[in-house]
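Chemist: Need coordinates for the following:
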Amino acid sequence: MSHALQSEEATRVALAACYRLAAHFQMTDLIYTHITAKVPGTEGQFLINPYGRRWEEITASSLVKIDTDGQKIENTAASVNPAGFTIHSAIHNARPDAHWVMHTHTKAGVAVSCLAEGLLPLNQTALQFFERLAYHDFEGIALDHAERSRIVSDFGNHSALVLRNHGLLTVGRTAAEMFNNMFYLNRACEIQVATLSMGRDVVVIPESIARRVASQNDQMSFDDGGLELEWAAHLRMLDSIDPTFRT
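Modeler: Modelled structure (predicted):
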């Protein structure tokens, strides 16, 4: 894909942009949860947010380089939250394509994660994830490294994961792909919460139509340049609001 990032500097800028975008679209959990990126050209090196900063404050230079165990590998006064990297490290290490990992605790995402049915195929947005969404049962706060293998096993080769009773997680080969997955997964959850809250009869999409839409989504691949256009639009918005994410 032509928008693949080739340098640590470019990766830092894109990751900082992801944090600012998540803040803009109200997908933060104060100073908690994380978005991480593999440092290009390295093995076992990643970038993460400095612990304690609001996502609106993240800049390219403030991101911290860590190892697979979430420990700092550069001289910086910034602190990190190694426990928060437990899930991310498991996926980064197991999935060569998962260069970017985003985890959220949004109100709608957590709400849907608490439903036995999970994400329902109620609308066109939700159908982007029809039979393409993995689930992992809640085992408590993700501090136990033994849980990592089970997360990886449940996730398989999917691009999106519902952590039951917990939140959402998406991956991507690029920042654009990862963020697109999270934006629309969270939007699908928001729509589901809004729909079910009305207490009215719901129009059910037949399974045959759901499968047809899934096939259509395959044909409408973002590899044709759509992701580049979307990502460029995101960056233009951030630059117009506050370009300091690049610093």
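Chemist: From here on, just use CA atoms for contacts and neighbour counts.
Modeler: OK.
Chemist: chain center to the longest helix along the chain: distance?
Modeler: The residue-count maximum for a helix in the chain (DSSP state H) belongs to helix 175-197. Relative to its chain's centre, helix 175-197 lies at 11 Å (CA atoms, centre = their mean, to the nearest Å).
Chemist: Just the buried positions in that helix, please.
Modeler: The neighbour-count check on helix 175-197 (16 or more other CA atoms under 10 Å) flags 175-182, 185-193 as buried.
Chemist: just checking, what packs against the helix or strand hosting residue 240?
Modeler: Element membership for residue 240, per DSSP states H and E: helix 226-241. Where contact means 3 or more CA pairs under 8 Å, 6 or more residues apart in numbering; DSSP states H and E, helix 226-241 is packed against helix 8-24, helix 175-197.
Chemist: One more, so I can put them side by side:
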Amino acid sequence: MTSSVKDLVSEQEWKTRVDLAACYRAVAMYGWDDLVFTHISARIPGPDHHFLINPYGMMFEEVTASSLVKVDLQGNKVMESEYDINPAGFIIHSAVHEFREDAKCVMHLHTPAGIAVSATENGLLPLSQQSLFALSSLSYHNYEGVALNEDEKSRLVADLGTTNFMILRNHGLLTCAETIADAFIYMYLLECACQIQLKAQSTGQNLVVIPEQILAGIQAQAKQVTRSAGGTLAWPGILRKLDRTNPGYNN
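Modeler: Prediction:
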């Protein structure tokens, strides 16, 4: 598809397309992508429950605003596209979008650090400031195989509840938020926390765990730091960096 898509959609949808394409490229820029697998989805503003997701087979660094595929909650294309989507990937995303009205953007990644932490019995530990932000709103979902079973959706959203960070056991990481920018910042914090934990554990030394009383008070701080300013503050800089290093996402 070409940039003529811009002429076929609303101004709000085009902005969502640009931000989502940028998000895919930012994931690639930070080395969090998994070839053509995993997904980031975003709801299009308006009364219709329509969503944008990556064209299956396209590398994250190649995604453009025009190439994103528009689908409904069942994963059916609602706008002509030469691309298909990954049905396994959309099971997870459609579940969250359907049951969480506030989850306008859902990110799911298969980073080595995230999968490694997901495979440990104790999961994410309070070892860093980054981990505290994630722990303030963190849930877990047990592995049930490749996500092709519609029945898993109800269990996944029950586990997610009202949290914004999720560790999918033996599988990877998930974040959701009102905006694409905030979902990205949440993933940045969660991924950093996982990387820091693995590096600390690899030293073989005894770990200094952050006290429970500090963990208990972090939620209010987390709201102030991540929700009030996080995405809004950092996202423009990420876009400027993409404009310098990998332009074209807004085509």
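Chemist: which element follows the longest helix of the first structure toward the C-terminus?
Modeler: From helix 175-197 of the first structure, the next helix or strand downstream (DSSP H and E) is helix 207-219.
Chemist: Could I get the contacting residues of residue 64 of the first structure?
Modeler: 47, 48, 49, 50, 72, 74, 76, 78, 80 (CA atoms under 8 Å, 6 or more residues apart in numbering).
Chemist: which one of those residues has the most neighbours?
Modeler: In terms of neighbours by other CA atoms under 10 Å, the contacts of residue 64 of the first structure top out with residue 49 at 29 neighbours.
Chemist: so what's whatever residue of the second structure lines up with it closest to, chain neighbours aside?
Modeler: In the second structure, residue 49 of the first structure lines up with residue 54, judged by TM-score structural alignment. Nearest non-adjacent residue to residue 54 of the second structure, counting by CA to CA, 6 or more residues apart in numbering: residue 68, 5.1 Å away.
Chemist: In JSON lines, list the helices and strands packed on helix 226-241 of the first structure along with distance to residue 68 of the first structure.
Modeler: Output for those, formatted as JSON lines (distance: least, CA to CA, whole Å):
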{"stretch": "helix 8-24", "distance to residue 68 of the first structure": "17"}
{"stretch": "helix 175-197", "distance to residue 68 of the first structure": "20"}
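Chemist: Nearest to residue 247 of the first structure, out of these?
Modeler: Of all those, it is helix 8-24 that lies closest to residue 247 of the first structure, at 7.8 Å by CA to CA.
Chemist: May I see the buried residues of the closest one?
Modeler: 8, 10-23.
Chemist: can you give me the offset of it from its chain's centre?
Modeler: Its chain's C-alpha centre and that of helix 8-24 of the first structure lie 12 Å apart, by CA atoms, centre = their mean.
Chemist: and if you look at stretch 63-71 of the second structure?
Modeler: 16 Å.
Chemist: Identify the residue of the second structure aligned to residue 138 of the first structure.
Modeler: Looks like residue 138 of the first structure aligns to residue 143 there (TM-score structural alignment).
Chemist: Could you check which helix or strand contains that match?
Modeler: With DSSP H and E as the test, residue 143 of the second structure turns up in no helix or strand.
Chemist: next one: stretch 148-168 of the second structure to chain centre, how far?
Modeler: For stretch 148-168 of the second structure, the separation from the chain centroid amounts to 14 Å (computed by CA atoms, centre = their mean).
Chemist: same deal with stretch 31-46 of the first structure?
Modeler: 13 Å.
Chemist: which residues touch it?
Modeler: Here stretch 31-46 of the first structure has contacts from 5-8, 11, 15, 18-19, 47-49, 51-55, 65-68, 84-85, 88, 92-93, 99-105, using CA under 8 Å, 6+ apart.
Chemist: So which of those sit within strands?
Modeler: Counted as lying in strands by DSSP state E, out of the contacts of stretch 31-46 of the first structure, are 47, 48, 65, 66, 100, 101, 102, 103, 104.
Chemist: Now render the residues you listed as TSV, adding distance to residue 129 of the first structure.
Modeler: Listed next are those as TSV, based on distance: CA to CA, whole Å:
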residue	distance to residue 129 of the first structure
47	28
48	27
65	32
66	32
100	19
101	17
102	16
103	17
104	17
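Chemist: Return the member of these nearest to residue 155 of the first structure.
Modeler: Closest to residue 155 of the first structure, out of all of these and judged by CA to CA, is residue 101, at 12.6 Å.
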